[in-house]
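> Using only what follows, build the 3D model:
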Amino acid sequence: MTEHLSTTEDTHIWPRSVVVIGAAGLIGSGVVERLAVEGLVDTVYMTDLRENVLQAHAIDVSETQILTGNTRTRLVVGPPAEGSGVDLVIVAASAPETPDGDRRDFLRANLELLRLLLPDVERLAGEQGIVMLLSNPVDILGEALRRLSGIGPDRIVGYSLNDSVRFRAAVGRELGIAPERIEGIVLGEHGDGQVPLFSALTLDGKPLELKSEQRARITADITGWFSRWSALKPGRSSGWTTPQGVAQVVKAMGTGAIHPATAWTGSIEGLPDSFVSMPTRFEKNRFVPTLGTLSESESAALAQAAKSVEAAAERALHDLRLSK
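Predicted coordinates:
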């Protein structure tokens, strides 16, 4: 275990300690960089099979901290000491995405990887720690983790903010305006089961009404994002958007602000017991969905997404058991 940089005065309340599993990869290293450069945590533990790459990333990020004048976050190559848990376990380890495929195409590989990582994830999370999944399909993996582990379902969360970012971008393209003027979120399943919340769209803080044909074009835009990305055959995932989004989510969790996240539906009447993206607040070390009022069609689509995730997780876990 190698440390880089000593922290300055310790003032954070939550999270104080984070471990990033898969920190040598594009997304994992980007998450480490954002957490450290923004000084969002006291200690970041970096784990991966490629320790030499971790060492290089740690040196690079620590020097970036000096440039930005924020060296409070301590970087540690390796896990915390045996018996020590952390506030937040971020699972960024992932199988390569499949070009021209669907997000579910590499479910089996990522599910097998999650199963192999499970003992470490449970040990690091301990009795109170939170587990944040970045690997796809994040909702199905979240449901699988709930079933495979002893971690409480309200301590499991999946990163899904990118869907809302792409929704805002699509609305901006449709209207020919800057997307930062738009606020909007996407619920449901990460992929074709997305539920764009048109009823809550705002422009410059005011409600935004769209025509049905505009909604149809925007929905086609966001559901077609993955195929357009795969057609580029970049051999990589969203290496800048996701780390920046994770930093925003960590901030929101620390302050109790409402933010979209893939969370457990078990506390919501009328939804199948599953994981889908919902407006969520982090309270008393647990995730609490805060759905609010949805239109009839949005409620139906969200229930269908939860049912789809539940069934997919059941099939995937059945196949995993058969393959052992």
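> contacts, neighbours, all on C-alpha from now
Fine.
> Identify each buried residue in stretch 135-149, please.
Neighbour-count burial for stretch 135-149, counted by 16 or more other C-alpha atoms under 10 Å, picks out 135-146.
> what's the answer for stretch 302-315, then?
Buried, per 16+ other C-alpha under 10 Å, within stretch 302-315: 302-310, 312-314.
> Contacts for the longest strand along the chain, please.
Counting by DSSP state E, the longest strand found in the chain is strand 275-283. With C-alpha atoms under 8 Å, 6 or more residues apart in numbering as the test, strand 275-283 has contacts from 139-140, 142-143, 158, 160, 186-190, 253-254, 256-265, 287-291, 302, 305-306, 309-310.
> Inside strands: which ones of these?
The strands, defined by DSSP E, take in 158, 186-188, 259-264, 287-289 from these.
> Columns distance to Gly25 and neighbour count on top of those residues, output as a markdown table?
A markdown table is the format used below for the ones in strands among the contacts of strand 275-283 (distance: C-alpha to C-alpha, whole Å; neighbours: other C-alpha atoms under 10 Å):
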| residue | distance to Gly25 | neighbour count |
| --- | --- | --- |
| Gly158 | 18 | 29 |
| Val186 | 27 | 26 |
| Leu187 | 27 | 27 |
| Gly188 | 27 | 30 |
| His259 | 26 | 21 |
| Pro260 | 24 | 26 |
| Ala261 | 22 | 26 |
| Thr262 | 22 | 31 |
| Ala263 | 25 | 28 |
| Trp264 | 27 | 30 |
| Phe287 | 27 | 22 |
| Val288 | 30 | 21 |
| Pro289 | 31 | 24 |
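> Could you also give me the structure for this second sequence? I'd like to compare it with the first:
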Amino acid sequence: MKTKVSIIGAGHVGATAAHLIFQSGLADIVLYDIMQGTPQGKALDLMEAAPLWGISSSAFGTNDLADTAGSAVVVVTAGLPRKPGMSRDDLLLANKEIITNVVGETSRISPECIFIIVTNPMDIMTHVAWKASGFSPQKVMGMGGVLDASRFRTFIAMELGVSPQDVEAMVMGGHGDLMVPLPRFTTVKGVPLPELLPHERIEELIRRTRNGGAEIVALLKTGSAYYAPAASVFEMVRSIVLDQKRVLPCAAYLNGEYGVSGFFVGVPVILGGKGVEKIIELRLTDGEKAEFTKSAASVKELLENQRLT
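The predicted model follows:
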């Protein structure tokens, strides 16, 4: 019997993540949405592509959360989309109720699952999901850091004219305007980024990374990014299902690491079959630590304003 991965929300991000996981043959997919016919149609479309991709996985669409029972991983993308002029924080109140209801039910019927939260504002929604699940925080995480690092890698590769495969990047902090890309821990085939680009150019790439989601929203006008977020989900699901123990930046629950306690924020972790198996503490400079502390404080402030801590 194959591993079961359920994706809550059959919009662009959810459906594209389902596509990537299904085509890889990594797991059987359950695609859930409240819209009648949408998850069923997209799942059937995937199944009809299976002979062409040479895979034997199954994809099933449903409007009933009961069909997600027994999932190993539950990816939550459900929620209102980000629109032009909206910050991630504007979405908080609208999406809080959705996440609470969905995670409360899926945690009950898949008590051994691991949650990956994509819904924005992602750091806050991850905390909401953890509370709703009653799970160990190691089994609940947010996707943002993988996406932010991928964007940073992309812009560096474009700037230097190199393959993005040869770029490794680290981004910490909240998934928002105060995220903390770390040039000192970012390399091109092992060469530290500060040795390849002047400070001014690096700062410009950091600004573009912080504005990466908003840049796409402004271009699309009626939607938000989904290819890169879905690919980020796939990277995380693969590391969990195959117990790869990849070192990835994710929103993880901190309990004293980096001087932060009691909430989720982006840090490098070892991601494996048990979820967040270890939080890696980097030796930050005073400047890096100050930026991270500021970013984490903004997440904490939002939580406190919503009385979630």
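> Any chance of JSON lines for the buried residues of stretch 135-149 of structure 1, columns distance to Phe226 of structure 1?
As requested, these are exported to JSON lines (distance: C-alpha to C-alpha, whole Å):
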{"residue": "Ser135", "distance to Phe226 of structure 1": "15"}
{"residue": "Asn136", "distance to Phe226 of structure 1": "12"}
{"residue": "Pro137", "distance to Phe226 of structure 1": "12"}
{"residue": "Val138", "distance to Phe226 of structure 1": "14"}
{"residue": "Asp139", "distance to Phe226 of structure 1": "16"}
{"residue": "Ile140", "distance to Phe226 of structure 1": "17"}
{"residue": "Leu141", "distance to Phe226 of structure 1": "18"}
{"residue": "Gly142", "distance to Phe226 of structure 1": "20"}
{"residue": "Glu143", "distance to Phe226 of structure 1": "22"}
{"residue": "Ala144", "distance to Phe226 of structure 1": "23"}
{"residue": "Leu145", "distance to Phe226 of structure 1": "24"}
{"residue": "Arg146", "distance to Phe226 of structure 1": "26"}
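> residue boundaries of the strands in the stretch 151-300 of structure 1?
Counting by DSSP state E, counting those that start in this stretch, the stretch 151-300 of structure 1 has strands at residues 156-158, 182-183, 186-188, 194-196, 202-203, 206-207, 259-264, 275-283, 286-289.
> quick revisit: report the inter-axis angle for the longest strand of structure 1 versus strand 259-264.
Orientation note: strand 275-283 of structure 1 sits at an angle of 110 degrees relative to strand 259-264 (axes from the mean of the first three to the mean of the last three C-alpha atoms, to 10 degrees).
> Give the buried residues for strand 275-283 of structure 1.
In strand 275-283 of structure 1, counting by 16+ other C-alpha under 10 Å, buried: 275-282.
> Of those residues, just say which sits nearest to Gly129 of structure 1.
Phe282 (12.5 Å; C-alpha to C-alpha).
> Look up the closest residue to the corresponding residue of structure 2 for the closest one, ignoring the ones flanking it.
Using TM-score structural alignment as the criterion, Phe282 of structure 1 maps onto Leu271 of structure 2. Excluding the flanking residues, the one nearest Leu271 of structure 2 by C-alpha to C-alpha, 6 or more residues apart in numbering is Lys245, at 4.8 Å.
> dump the residue contacts of Leu93 of structure 2.
Per C-alpha under 8 Å, 6+ apart, neighbours of Leu93 of structure 2: none.
> follow-up on the earlier one: mean deviation, the longest strand of structure 1 versus structure 2?
Superposed on structure 2, strand 275-283 of structure 1 shows a mean distance to its aligned partners of 1.8 Å (mean C-alpha distance after the TM-score superposition for structure 1).
> what packs against the longest helix belonging to structure 2?
Scanning structure 2 for the longest helix, with DSSP state H as the assignment, gives helix 286-305. When contacts are defined as 3 or more C-alpha pairs under 8 Å, 6 or more residues apart in numbering; DSSP states H and E, helix 286-305 of structure 2 packs onto helix 122-133, strand 180-181, strand 261-272.
> circling back: next, the angle from the longest strand of structure 1 to helix 138-148.
Going by the same axes, to 10 degrees, strand 275-283 of structure 1 makes 70 degrees with helix 138-148.
> Helix, strand or coil: sort out the counterpart of Ile7 of structure 2 in structure 1 for me.
Per TM-score structural alignment, the equivalent position to Ile7 of structure 2 in structure 1 is Val20. Following DSSP: H, G, I helix; E, B strand; the rest coil, Val20 of structure 1 is assigned to strand.
> Can you give me every residue that contacts Val20 of structure 1?
With contacts defined as C-alpha under 8 Å, 6+ apart, Val20 of structure 1 is in contact with 28, 31-32, 44-47, 89-92.
> Same list (those residues) but as JSON lines, adding distance to Val77 of structure 1 and neighbour count.
Formatted as JSON lines, the contacts of Val20 of structure 1 follow (distance: C-alpha to C-alpha, whole Å; neighbours: other C-alpha under 10 Å):
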{"residue": "Gly28", "distance to Val77 of structure 1": "13", "neighbour count": "25"}
{"residue": "Val31", "distance to Val77 of structure 1": "14", "neighbour count": "26"}
{"residue": "Val32", "distance to Val77 of structure 1": "11", "neighbour count": "26"}
{"residue": "Val44", "distance to Val77 of structure 1": "9", "neighbour count": "29"}
{"residue": "Tyr45", "distance to Val77 of structure 1": "6", "neighbour count": "23"}
{"residue": "Met46", "distance to Val77 of structure 1": "5", "neighbour count": "28"}
{"residue": "Thr47", "distance to Val77 of structure 1": "7", "neighbour count": "23"}
{"residue": "Val89", "distance to Val77 of structure 1": "15", "neighbour count": "25"}
{"residue": "Ile90", "distance to Val77 of structure 1": "15", "neighbour count": "26"}
{"residue": "Val91", "distance to Val77 of structure 1": "16", "neighbour count": "22"}
{"residue": "Ala92", "distance to Val77 of structure 1": "15", "neighbour count": "23"}
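> Export those to a markdown table and append columns for distance to Ala56 of structure 1.
Formatted as a markdown table, those follow (distance: C-alpha to C-alpha, whole Å):
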| residue | distance to Ala56 of structure 1 |
| --- | --- |
| Gly28 | 13 |
| Val31 | 15 |
| Val32 | 13 |
| Val44 | 15 |
| Tyr45 | 14 |
| Met46 | 11 |
| Thr47 | 13 |
| Val89 | 22 |
| Ile90 | 20 |
| Val91 | 20 |
| Ala92 | 18 |
